[in-house]
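**Student:** Quick one: sequence plus predicted model below, questions after.
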Amino acid sequence: MTPYDAPSPQEAPPRGAPLIDGFGRTVSYLRVSVTDRCDLRCVYCMAEHMTFLPKAEVLTLEELDRLASTFVALGTRKLRITGGEPLVRKGVMGLIESLSRHLRSGALDELTLTTNGTRLSEFAGDLARFGVRRINVSMDTLKPDLFRKLTRGGDLSKVIAGIDAALAAGIAVKINAVALKDDNAAELPDLIAWAHARGCDATLIEAMPLGEIEIDRTDQFLSLKDVRRDLESFWTLTDIDHATGGPARYVRVAETGGRLGFITPLSHNFCETCNRVRLTCTGTLHTCLGREDASDLRAVIRGGADDAGLVDAIRLAVDAKPQGHDFHIVRHAAPAVARHMSTTGG
């Protein structure tokens, strides 16, 4: 199934000292975007008529494997495959199969992905076979018409079928929903209860100012502090220590028995414990989601760097990781970061 000759474990770079940034935070979590393309056009994520990257600018699967494996050799314990929509990338299952060797060797604790779910029915079985035990599915509503509007044409039934296929394959599913003041705010309790009834965790996310889009995000921004206060008017929420390596803070909902996460980049940032960096499909390393920092690792590897040279470039980038982001929502202002989430890796 692998579409290329994956490097054997002995060909991976030797393990080195862990990646520690200039503020003493250990970087142990890499999010790898395999494509900027997506089969949906969510209104808060990208413009309706996106211009996608030419193929020559996108890393090959071999290059993605080399970069991800180098991070594993430097102490990365969690790899998350993202997009765009990762499952639209031709050959991506071969990449996931190849990277799963790090699970078998014990070098990696978790290999996972974030998906919109439209192709999960097709790939859930293989994902489970390659060691994926948990995934995030982005789904903002249970209303087919609203889903079609928010995604500009998406079919909600495909996503639900994909979620069910993943659960049947033994993969734990977390439902991620962006809180949108004018669209799904009133529906969030129903969406959370639906997820919990299926045995899924749920996480709510504040809309983030990434990339130029047609709408003014201030019209849709909803503070999760306000959402939590509203939920607590009829549910019992208890803070818990559950952590998945990401930025969500979790509570237990007594009435549903499920876990609920809050990701609050604007109302309450989480920079002091950030252990994450993001690699785009073009080989650009972003050490902060909310800053315009960038290190071109594609130029390093295509310039013929050996493993030591690549490690040096990664260490230099991580050492410069900023202390925190500058997210803000201001009416009619430019986004805090010009690049789209689909380019950065969701």
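**Tutor:** Arrived safely.
**Student:** all contacts plus neighbour counts: C-alpha atoms, from now on.
**Tutor:** Noted.
**Student:** Just the helices from this structure, written as ranges.
**Tutor:** Applying DSSP state H to the chain gives helices spanning 61-73, 92-99, 101-105, 120-129, 144-150, 156-168, 188-197, 224-231, 297-302, 307-319, 341-344.
**Student:** Nearest to P209, out of those?
**Tutor:** Within these, the stretch nearest P209 is helix 341-344; the backing value is 9.2 Å (C-alpha to C-alpha).
**Student:** just how off-centre is the closest one within its chain?
**Tutor:** Chain-centre distance of helix 341-344: 10 Å, with C-alpha atoms, centre = their mean, to the nearest Å.
**Student:** what's it packed up against?
**Tutor:** Using 3 or more C-alpha pairs under 8 Å, 6 or more residues apart in numbering; DSSP states H and E, no helix or strand is in contact with helix 341-344.
**Student:** Can you tell me what sits against it?
**Tutor:** For helix 341-344, the external contacting residues (C-alpha atoms under 8 Å, 6 or more residues apart in numbering) are 33, 35-38, 45-46, 83-84, 210-211, 278-281, 286, 289.
**Student:** before we move on, the earlier item: most tightly surrounded among the helices of the chain?
**Tutor:** Burial of the helices of the chain is given as mean neighbour count (mean count of other C-alpha atoms under 10 Å); helix 341-344 ranks first at a mean of 24.
**Student:** Dump the helices of the chain into TSV; add distance to E255 as well.
**Tutor:** Shown next, in TSV, are the helices of the chain (distance: least, C-alpha to C-alpha, whole Å):
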stretch	distance to E255
helix 61-73	40
helix 92-99	37
helix 101-105	36
helix 120-129	30
helix 144-150	26
helix 156-168	22
helix 188-197	9
helix 224-231	11
helix 297-302	48
helix 307-319	43
helix 341-344	34
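**Student:** Out of those, which gets nearest to M50?
**Tutor:** Across the helices of the chain, the minimum distance to M50, taken as C-alpha to C-alpha, is reached by helix 341-344, at 10.2 Å.
**Student:** Tell me which of the helices of the chain sits nearest to R259.
**Tutor:** helix 188-197 (7.5 Å).
**Student:** and the comparison structure, right after this:
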Amino acid sequence: MIDPFGRSIEYLRVSVTDRCDFRCVYCMAEDMTFLPKKEILSLEELDRLCTAFVNLGVKKLRMTGGEPLVRRNIMWLFRRLGRHLESGALEELTLTTNGSQLSRFASELYDCGVRRVNVSLDTLNPDKFVAITRWGKYDKVMEGLQAAKDAGLKVKLNAVALKGVNDDEFDHMVEWCGEQGFDLTFIEVMPMGDIGGEDRVDQYLPLSLVRSKLAEKWTLEESDHRTGGPARYMTVKETGGRLGFITPLTHNFCESCNRVRVTCTGMLYMCLGQDDDADLREPLRASDDDALLEDKIRAAIARKPKGHDFVIDRRHNQPAVARHMSVTGG
């Protein structure tokens, strides 16, 4: 699949649920209303949809949420999708998780062919962790990280940089990840969805400042490492670990975008920061044949925009897009 700007679309992120057992302050309002079950794709439909994308040339699948591991019987889907790894049609099957369920599922994920996981963790301070996640249990996440290591999964931590919240911890996080053998990526807060009383202008911290501050203590060497995602990586000479930066606001990374996203309701978004979408649930449920589905996917890829419209609206403090990240998938 080639988009209008010559980019090969080989990476699909699929949200398997909009539900989460955390309520992170930059992602959700605490009192969330979740989607009714009838609107959510079944696991069988998700398998069929992902398989259609693989048949059209997708090489990398990432399961997201919400929190993907809270979806009932989710391991059935991972086991099913693992067949595409065995056939060679798929190069990687992975997931983004908050880590709360990894102690239960890490070994099984490895058995399904998963070899690395991204874990969202914005602080190593247990008190801050509760303040950021509202409902999260720090010890449970630490257990999950250890379980992932023990299972042989490569771990990358994703930390959203939040001004005045975790910006005093970044050196410690670099050091700790080096000790644990984890990669670390910092992410700028993204203006998506109504998050209640929180102010994203107050939260926003440019990663150019973070990188400059880190460079005062660490030797950051340029790296050509790529995972297929938007992060730009460096190597921390003192630890040997990788350090990534995802900068949707200060540095638009769209020129190399090879990704599209499908929500748990079957809506295909060609860009995280745009509202144009395509309803894939309708062709999925209209026919057992995949011809309609594949035609809809191809037509959508032909509309993929050149770049996103993320911006911090300082005048009105409005999100760039109305939907929450938990709906679209991380």
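**Tutor:** Looks like it came in fine. Please read all numbers here as calculations on a predicted model, not as lab measurements.
**Student:** Give me the subset of the contacts of helix 341-344 of structure 1 that lies in strands.
**Tutor:** Of the contacts of helix 341-344 of structure 1, the ones assigned to strands by DSSP state E are 33, 278-279, 286.
**Student:** From the residues you listed, list just the buried residues.
**Tutor:** Among these, the ones that count as buried by 16 or more other C-alpha atoms under 10 Å are 33, 278-279, 286.
**Student:** and D21 of structure 1, which of the helices of structure 1 is closest to it?
**Tutor:** Of all the helices of structure 1, helix 307-319 comes closest under C-alpha to C-alpha, at 4.2 Å.
**Student:** of the helices of structure 1, which approaches T26 of structure 1 most closely?
**Tutor:** The closest of the helices of structure 1 to T26 of structure 1 is helix 307-319. By C-alpha to C-alpha, the value is 9.5 Å.
**Student:** which part of structure 2 lines up with that closest one?
**Tutor:** Using TM-score structural alignment, the residues of structure 2 aligned to helix 307-319 of structure 1 are 290-302.
**Student:** quick one: contacts of the matching stretch?
**Tutor:** 1-4, 52-53, 56, 268, 270, 277-278, 280, 283-284.
**Student:** which of these lies closest to R80 of structure 2?
**Tutor:** Proximity of the contacts of stretch 290-302 of structure 2 to R80 of structure 2 (C-alpha to C-alpha) peaks at A52, which lies at 13.4 Å.
**Student:** what do we get in structure 1 for that closest one?
**Tutor:** Aligning on TM-score structural alignment places A52 of structure 2 opposite T70 in structure 1.
**Student:** against structure 2, where does the strand ranked longest in structure 1 fall?
**Tutor:** For structure 1, the longest strand by residue count, based on DSSP E, is strand 172-179. Aligned using TM-score structural alignment, strand 172-179 of structure 1 spans residues 154-161 in structure 2.
**Student:** Same question for stretch 115-129 of structure 1.
**Tutor:** Counting by TM-score structural alignment, stretch 115-129 of structure 1 corresponds to 97-111 in structure 2.
**Student:** from the middle of its chain, how far away would the matching stretch be?
**Tutor:** 16 Å.
**Student:** got it, and stretch 315-328 of structure 1?
**Tutor:** 18 Å.
**Student:** repeat for stretch 50-61 of structure 2
**Tutor:** Put simply, stretch 50-61 of structure 2 sits 18 Å off its chain's centre (C-alpha atoms, centre = their mean).
**Student:** For G283 of structure 1, see how far away I301 of structure 1 is.
**Tutor:** Distance, I301 of structure 1 to G283 of structure 1, using C-alpha to C-alpha, to the nearest Å: 9 Å.
**Student:** give the contact list for L268 of structure 2.
**Tutor:** L268 of structure 2 touches 260-262, 277-280, 300, counting by C-alpha under 8 Å, 6+ apart.
**Student:** 10 Å instead?
**Tutor:** 12-14, 260-262, 276-281, 296-297, 300-301, 328 (C-alpha atoms under 10 Å, 6 or more residues apart in numbering).
**Student:** Without its sequence neighbours, what residue ends up closest to the equivalent of it over in structure 1?
**Tutor:** Correspondence of L268 of structure 2 to structure 1, assessed by TM-score structural alignment: L285. Nearest-residue entry for L285 of structure 1: L279, 4.5 Å, with adjacent residues in sequence omitted and distances by C-alpha to C-alpha, 6 or more residues apart in numbering.
**Student:** re earlier: wait, isn't the match of A52 of structure 2 in contact with L99?
**Tutor:** No - here T70 of structure 1 lies out of contact with L99, judged by C-alpha atoms under 10 Å, at a distance of 11.3 Å.
**Student:** where do the contact lists of those two overlap?
**Tutor:** Jointly contacting T70 of structure 1 and L99 under the rule C-alpha under 10 Å, 6+ apart are L64.
**Student:** now the equivalent of S326 of structure 2 over in structure 1: how far from A47 of structure 1?
**Tutor:** Aligned against structure 1 by TM-score structural alignment, S326 of structure 2 finds its counterpart in S342. As judged by C-alpha to C-alpha, S342 of structure 1 and A47 of structure 1 stand 10 Å apart.
**Student:** Could you tell me which residues touch both of the two?
**Tutor:** In contact with both S342 of structure 1 and A47: 41, 211, using C-alpha under 10 Å, 6+ apart.
**Student:** Out of the ones in strands among the contacts of helix 341-344 of structure 1, which is nearest to T112 of structure 1?
**Tutor:** Among those, S33 lies closest to T112 of structure 1 (C-alpha to C-alpha), at 12.1 Å.
**Student:** what residue of structure 2 matches up with that closest one?
**Tutor:** In structure 2, S33 of structure 1 lands on S15 (TM-score structural alignment).
**Student:** which residues does that match contact?
**Tutor:** Listed by C-alpha under 10 Å, 6+ apart, the contact set of S15 of structure 2 reads 41, 46, 62-68, 95-96, 261-267, 325-330.
**Student:** Check A161 of structure 2 too.
**Tutor:** Residues near A161 of structure 2 by C-alpha under 10 Å, 6+ apart: 122-123, 167, 169-170, 185-189, 203-207, 210.
**Student:** do the same with K304 of structure 2
**Tutor:** Taking C-alpha under 10 Å, 6+ apart, we find K304 of structure 2 in contact with 2-5, 7, 9, 259-260, 269-271, 274, 276-277.
**Student:** and if you look at K181 of structure 1?
**Tutor:** Shown in contact with K181 of structure 1 (C-alpha under 10 Å, 6+ apart): 207, 217-223, 227.
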